[in-house]
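**Q** With the input below, show me the fold.
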Amino acid sequence: MDPDEQALVCKRLANGESLSAIAREFNTTRQTIMRVRERGKTERVHDRQPSPRTHASY
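**A** Below you'll find the predicted structure:
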């Protein structure tokens, strides 16, 4: 599954579509859709900007 398809899967999951419906449309398994979902969560965590420090550096 290419990155554009993965992004579309994540968007559709966020909109509440079922894993099964998405898997059928992409002609793949629910497990693949679950892996895309987990990979998307991981990438979002790594894409976050670091929090500003609220204390003085020593």
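**Q** all contacts plus neighbour counts: C-alpha atoms, from now on.
**A** OK.
**Q** what residues does stretch 5-16 touch?
**A** 19, 22, 33, 36-37, 40 (CA atoms under 8 Å, 6 or more residues apart in numbering).
**Q** I'd like the residues you listed written out as a markdown table, with neighbour count added.
**A** Listed next are the contacts of stretch 5-16 as a markdown table, based on neighbours: other CA atoms under 10 Å:
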| residue | neighbour count |
| --- | --- |
| 19 | 18 |
| 22 | 19 |
| 33 | 22 |
| 36 | 19 |
| 37 | 20 |
| 40 | 17 |
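**Q** another one to check against the first:
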Amino acid sequence: MNVLVRVGAAVVGGYLLGRMRKFRWAVSLGGWLVGRSTLGGGMRRRLARLPVPARG
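**A** The predicted structure is shown next:
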């Protein structure tokens, strides 16, 4: 899926959830979407290789 389509869908979804006063749902959905894109692939493997004290 194109990046612009994803961003547009996230903005529209966040707007609709916000209008329905479901702020908690909007934040959860946004966090899930961001977590999938940033921790997918290489970032997850890099974090797995870190020593335990460096993980925080």
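**Q** After superposition, what's the TM-score here?
**A** TM-score of the superposed chains, computed with TM-score structural alignment, normalised by the length of structure 2, equals 0.39; 36 aligned residues with a CA RMSD of 3.1 Å.
**Q** follow-up on the earlier one: tell me which two of the contacts of stretch 5-16 of structure 1 sit farthest apart.
**A** 22 and 40 (15.3 Å; CA to CA).
**Q** how close does residue 20 of structure 1 get to residue 31 of structure 1?
**A** To residue 31 of structure 1, residue 20 of structure 1 is 10 Å away according to CA to CA, to the nearest Å.
**Q** Ok, residue 40 of structure 1 next?
**A** Distance check for residue 40 of structure 1 against residue 31 of structure 1: by CA to CA, it reads 14 Å.
**Q** Show me the strands in structure 1, by range?
**A** Applying DSSP state E to structure 1 gives no strands.
**Q** which residues in structure 2 form helices?
**A** With helices called from DSSP state H, structure 2 shows them at 3-19, 23-39, 42-49.
**Q** buried ones in the first one?
**A** Residues of helix 3-19 of structure 2 classed as buried under the neighbour-count rule (16 or more other CA atoms under 10 Å) are 10, 14, 17.
**Q** Next up, the contacts around the first one.
**A** Think residue 10 of structure 2. residue 30 are the contacts of residue 10 of structure 2 under CA under 8 Å, 6+ apart.
**Q** Please consider this matter closed, and thank you.
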